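**Student:** this is the structure alone, sequence omitted:
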């Protein structure tokens, strides 16, 4: 027989059996081809690789006459008589024995089939071992997934999918490619796309507006999976005729633009005389109504764009769906961005969290990899953490889940940073470029030009997003025109490697975490990581210092400065860590700026940690610590937490500030000194001298921020010393504080409220403070309201409204744990405990507060001191002396956790449902 291609003159129903290459025949109980190609309406639907027993078109195959003619399960249709398995209307190529095993299991649906029984059915005349079954089963599961065929230990295998018979189509061997959604079989749960319903509808709507839709997105977001989902439902969703064919062209394997025409022609089953001629392809498809899916087009986007343009122009009924990390940029193109999956935040109730797309996908993959996870709060918190750290990218989620059987869930979470890029699902059907995250990202970055590659890897030193004013000086090492960086960034955005974020004020840019990990890995391999971290730290320090200085000296609104710095906190932290390890002077500058913004962002504890860790550098470089602002921020912080340290640094700073002859800076320092002396209450003469010095200084040129700071820092001392005029000046300023320093205004109002409450004007204090609290409790300073809600709670207690006091405490308790302000609530909570007759708990709370105030070296403010006296008197009256003493001793030993538990117990006892009169004294 000639080796030339031939067509067998044989048809059954609409299915044509054709050999496209030379196939030798052999006899096995009759004649049959060793390899056959099955086509349906001109479309390739299956490649037969096994002999057919009996006569050429015998109704019997290698496992005898099948009991099942044609069945559906999920997205699959199995036609044993035709030896055909199709998925969403597209043929699936299986090995002969894998196909035989599938038919055997389907025929015996619902019962366990032993390995010995399968070996007898599939290899009736051949002696094989159990390894042959395992190999064939592996091929089946590679296609079907692990859930459709269950392994029953010690017994065998069971086909578990729900079957739907399709005798009408099986009778003639016809394959139903598409159809209305309501008539299609239920989607296989293991393949149903999670969280993509709205996106699928968006793509369908796009095809209602045009004939070219491009799916773009970061590597691994599921562009190909969406295209596959659209493939099965294209006729229903895109308005094409129901019989319109779908041709899938995978471009990833093409190494040259010259092969594009041939690949499309081969997939579309059209003959072209010139395999490089786009015109010939257009002519062949001119009357076609097909949907062409061009998958993975990013590496040959110019050729695909040109081809797409010619197809749209010359083939009026052809539709194109392109998946690419970069859009084609041609007329008529409709671009749909494929984002990562939505991720539930850590801590969300586990019953709700498991329903979110990212978490649901992770759990599904765990089941598929043989490690189903119990749905518990602890497990879902770990899953959420993992999904958040991989940004909800489906491919990264799959690879992380694949590591669970080896490492365990906690192990994956702990090792994610180090193992992220090496993780793999172990899928043999994955293309080489997606076997690991590293491979996928390396493929994407390799398509960039040299300069764009340098920009993306240098961006790895940024943690999260950043603005162009920080990005450009870090990555632009060569000193290029800034527009060159912007052009490179635009290319990276087009390639879906950089994510732009626009809040309406400024555009920020970030790498997804997996891309960032890859960038850092490449920086390490090119020995650029250390210099880039140094450059990043230097740029961050310069930026933070400049903004802090401008906010303090009044050249910019303080609120605006804080907002700018808050946006970059996540980048300043690693910069400070690098500086503490390599450059003490740089660390001092960063620590001072971080303390400045964190105090206004609910991060008092964190700022204290940074000040403590850099104090050694300040001791070694006192002058620099003063000039960069570290000493100022340290005094403010330690005035409330360690007065001895505050006094030490005040002593070093005072002569330096005076020597500098900077009156503005000196006034600022004197206010800090007055506040520290007032809280100590051990040297009123020195305090009065400081107030006299400040009063004598010229304050006409002070910025508004410093005027507010002066009024706030001095009013309590002035009131205690009976300096009425200065108190009245502060009150007048509080009524006219200009916008731009909301945090400073809150500090001033809080101190005025304390004076009013102590003077028996609690209702006036509430009228002053409650509107301010309501204005800012959900705003920029929601984490840094500090003493304002505490003063409000004390005011409500003063007017006999304990429920309102409890409400304020409940609203702020968790925040103030992080602010290290829990101790400031002790006297309010002790009063509430007395109102619910829990006098022992009140005594413990008071003792805890006494210990913290004493350790800080400061006295209670007047309002809190009065509350303390009242609760002590009430508790002493209600309790025997020994019981009171024991309660105090217990509270004096509490840690923060015990204090928090006590606070929650007090607030729980204040039942909001009970009548208010029951809680009044």
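**Tutor:** In hand now; what should we look at? Bear in mind the structure is a predicted one, so any value in this text is a computation, not a measurement.

**Student:** okay, CA-based contacts and neighbour counts for the rest of this
**Tutor:** Noted.

**Student:** now for the closest residue to residue 683 other than its chain neighbours, how many residues are close by?
**Tutor:** Distances taken as CA to CA, 6 or more residues apart in numbering put residue 677 closest to residue 683, at 6.9 Å, once the chain neighbours are dropped. The tally of other residues near residue 677 (other CA atoms under 10 Å) stands at 23.

**Student:** check residue 314 too.
**Tutor:** 17.

**Student:** and residue 450, by the same measure?
**Tutor:** Residue 450: 10 surrounding residues under other CA under 10 Å.

**Student:** equivalent analysis for residue 529, please.
**Tutor:** Neighbours of residue 529 using other CA under 10 Å come to 20.

**Student:** what's the closest non-adjacent residue to it?
**Tutor:** residue 523 is the one closest to residue 529 (CA to CA, 6+ apart), at 4.8 Å.

**Student:** and the next helix or strand past the helix or strand encompassing the one you found?
**Tutor:** Element membership for residue 523, per DSSP states H and E: helix 513-525. Scanning forward in sequence from helix 513-525 by DSSP H and E, the next helix or strand is helix 529-553.

**Student:** which helices and strands does that next one pack with?
**Tutor:** Applying 3 or more CA pairs under 8 Å, 6 or more residues apart in numbering; DSSP states H and E, one finds that helix 529-553 contacts helix 468-475, helix 558-566, helix 569-582, helix 584-598, helix 704-720.

**Student:** please work out which of those helices is packed deepest.
**Tutor:** Sort these by mean neighbour count, taking mean count of other CA atoms under 10 Å, and helix 584-598 sits at the top with a mean of 26.

**Student:** what angle separates that one from helix 529-553?
**Tutor:** Going by axes from the mean of the first three to the mean of the last three CA atoms, to 10 degrees, helix 584-598 is angled at 50 degrees with respect to helix 529-553.

**Student:** use this one as the comparison:
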């Protein structure tokens, strides 16, 4: 007989194959070797039980007294928990003896692993039982699964994520990009059909199903069983009604696990009444949200603003919300399945409409504030924040443009959000919103002029010259009709930009000089810088002797206002000016400094311009292979952005001259290879090449897998501080500090605090 069958315990045999989870198993095994209480925490249907059973099976040789599972989900009352544990461990119990005493007496001195499965509905009784068992039984280890951590001293919670399910159309960024969810789908489809070998279209549709279900194992399995009656494409088309679709589960499973809706009903019922209200109202958000947004949108007479913070914490604890750190701010995200469930419980149409209006009001205020504070030290922060809020901004604009009487707010929002200063990415999408807003609200107003200017600017960038000309004409006519100074200056600036793109530099210089004078008179630093930048570019291309002074003035204005995003553009213009004067070394320094001004993801248009002009610079420095690679990287960005390269007519001639020079230097074949190599680079890799650094030269903070708080803890561990000392310094509980250290060890693949200290020292060097 196999030795494993004689080993004590009651683990059930697998009835289906176990898919994926290599990383989670590695982390869990490492933690189990260092803690007596490991809790697998996650959303219902995420696979906690299956992961726990596989982990228990893999480690059972380490427990002479066996590995035992107690299914707490079957226990309905707290006073029966200890009795159920005795029964699960197959222990005797005299009726007159307290069950806890019987447990501790019979288990004392025995090394075993006890798996308490599905504890969320008896959280406090389970926490009390676990605390008493750990105190009384020094050789006992506990593995717990729950939708919420127990909150017991010494507990090490390990969040269980969904299965990996990358988007099938998204380029891979690393050598190991598994699609565990698709592997599970194919496996369960084969079990349902007897055989399933998907064709390429079927595989693509299946991968999309897994992506849209966000890798939730139960949802993926339920979708796979639908292949008995539907094709992959038909399942995909019905995922917007997923709670009606994913209903045919394993009839042998508990009722709460047989359908996707039943799983979430169970989670919803475990929440307090106010947590349920917040869950449903947070479903009005798209993507993620911060605490400020939740406190602005969700409260009313039923839900006071002061309660939101604690309720958010409760939903995080129950795995309804996912906490994510973004620099100095924390954001909260709902998985789409949880969001759709929340929307099913939102209530009457009037309540939904009021909630959507509060959501719109919050984001309109946010956008107008960003526009007002744009040319300040907050510029980079706003660029990042607005990029994070893009899904919510889309939802707010949809509300404005689909709801009678709200179009005016939509026009103000579109004009302020995607003005020329902010329109550095998503160019075609931005134009679609502006077109919808302009069509929905035809009132003659300064907001319309701002929207016309924004749309005209973007039309020039994407090469829609006729549309841009129409916007210039309408913008100038409306400005003359309204006789509003700032609006008139904006209209003339758009006309000057159009002349610049048409290579009519004389007209462009004249119009932009007039615009600059008007903005200076108004005292508007942001508009003045914009006009100053465009006038400097026009003079630079025209060979006007004022170009250098204008470049310097624009750079100094950015530095006085500490506007880093605008400073990157000012440095680009200064680099271009140096190149056109033949100072290639100075040009390269300015362009590289521009690329260092901020994360490239928030200014891809600026990065493309820098890579392009730096390629011309390297070509003139006889560094042909490097120049061709940079040219390819810039081409890739132009294509991704949907803009013409590089925009202004005279700049396009410089690109053509550079390409001809590189072909002569390298030959057609070598030139093409270098350009293709550049096109294959991700934007961060292209910036690394341009700055002449390798990825390993980045700071430890950039390259580290740790969060900001975990990096703080790492530095304190490296100083030799204990968990208690770290907790005091960070004003957290010792248990929280211990949890941080445990997660750091897992993420870095270490087993001791000494290894953390050594790694920190090496990273700093």
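**Tutor:** Arrived safely. Values in this document were obtained by computation on a predicted structure and should not be read as measured data.

**Student:** TM-score of the superposed pair?
**Tutor:** Scored by TM-score structural alignment, normalised by the length of structure 2, the superposition of the two chains gives a TM-score of 0.75; 664 aligned residues with a CA RMSD of 4.1 Å.

**Student:** trace the residue nearest to residue 529 of structure 1 over to structure 2, please.
**Tutor:** Taking TM-score structural alignment, residue 523 of structure 1 has residue 346 as its aligned residue in structure 2.

**Student:** what sits against that match?
**Tutor:** In this structure, residue 346 of structure 2 makes contact with 280-281, 352, judged by CA atoms under 8 Å, 6 or more residues apart in numbering.

**Student:** just to be sure, residue 362 of structure 1 is in a strand?
**Tutor:** No. Counting by DSSP: H, G, I helix; E, B strand; the rest coil, one finds residue 362 of structure 1 to be helix, located in no strand.

**Student:** wait, doesn't residue 787 of structure 1 sit right on residue 750?
**Tutor:** Yes. Between residue 787 of structure 1 and residue 750 a contact is recorded at 6.5 Å, counting by CA atoms under 8 Å.

**Student:** list the contacts of residue 502 of structure 1.
**Tutor:** Residue 502 of structure 1 touches residue 508, counting by CA under 8 Å, 6+ apart.

**Student:** mind checking how far it is from residue 674 of structure 1?
**Tutor:** Residue 502 of structure 1 is 44 Å from residue 674 of structure 1, where distance means CA to CA, to the nearest Å.

**Student:** got it, and residue 362 of structure 1?
**Tutor:** Where residue 674 of structure 1 is concerned, residue 362 of structure 1 sits at a distance of 57 Å (CA to CA).

**Student:** preserved in structure 1, out of the contacts of residue 346 of structure 2?
**Tutor:** For these, the aligned pairs still in contact in structure 1 (both residues aligned by TM-score structural alignment, their matches' CA atoms under 8 Å) are 280-281, 352.

**Student:** mind giving me JSON lines with those residues and columns for distance to residue 337 of structure 2?
**Tutor:** Shown next, in JSON lines, are those (distance: CA to CA, whole Å):
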{"residue": "280", "distance to residue 337 of structure 2": "12"}
{"residue": "281", "distance to residue 337 of structure 2": "15"}
{"residue": "352", "distance to residue 337 of structure 2": "19"}
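
**Student:** quick one: stretch 666-679 of structure 1 to structure 2 mean distance?
**Tutor:** Here stretch 666-679 of structure 1, set against structure 2 after superposition, deviates by a mean of 4.1 Å using mean CA distance after the TM-score superposition for structure 1.

**Student:** that stretch: how far from the chain's middle?
**Tutor:** Here stretch 666-679 of structure 1 is found 44 Å from its chain centre; the criterion is CA atoms, centre = their mean, to the nearest Å.

**Student:** go on, stretch 287-302 of structure 1?
**Tutor:** 32 Å.

**Student:** start and end of it, how far apart?
**Tutor:** 25 Å.

**Student:** same check on stretch 51-69 of structure 2?
**Tutor:** 13 Å.

**Student:** now do the buried residues in it.
**Tutor:** 51-53, 55-56, 60, 63, 65-69 (16 or more other CA atoms under 10 Å).

**Student:** then residue 425 of structure 1 would be within a helix, right?
**Tutor:** No. Under three-state DSSP, residue 425 of structure 1 sits outside any helix and is assigned coil.

**Student:** pretty sure it is touching residue 435, no?
**Tutor:** Yes. Counting by CA under 8 Å, residue 435 is a contact partner of residue 425 of structure 1 at 7.4 Å.

**Student:** now check structure 1 for the residue matching residue 155 of structure 2.
**Tutor:** Using TM-score structural alignment, residue 155 of structure 2 pairs with residue 333 in structure 1.
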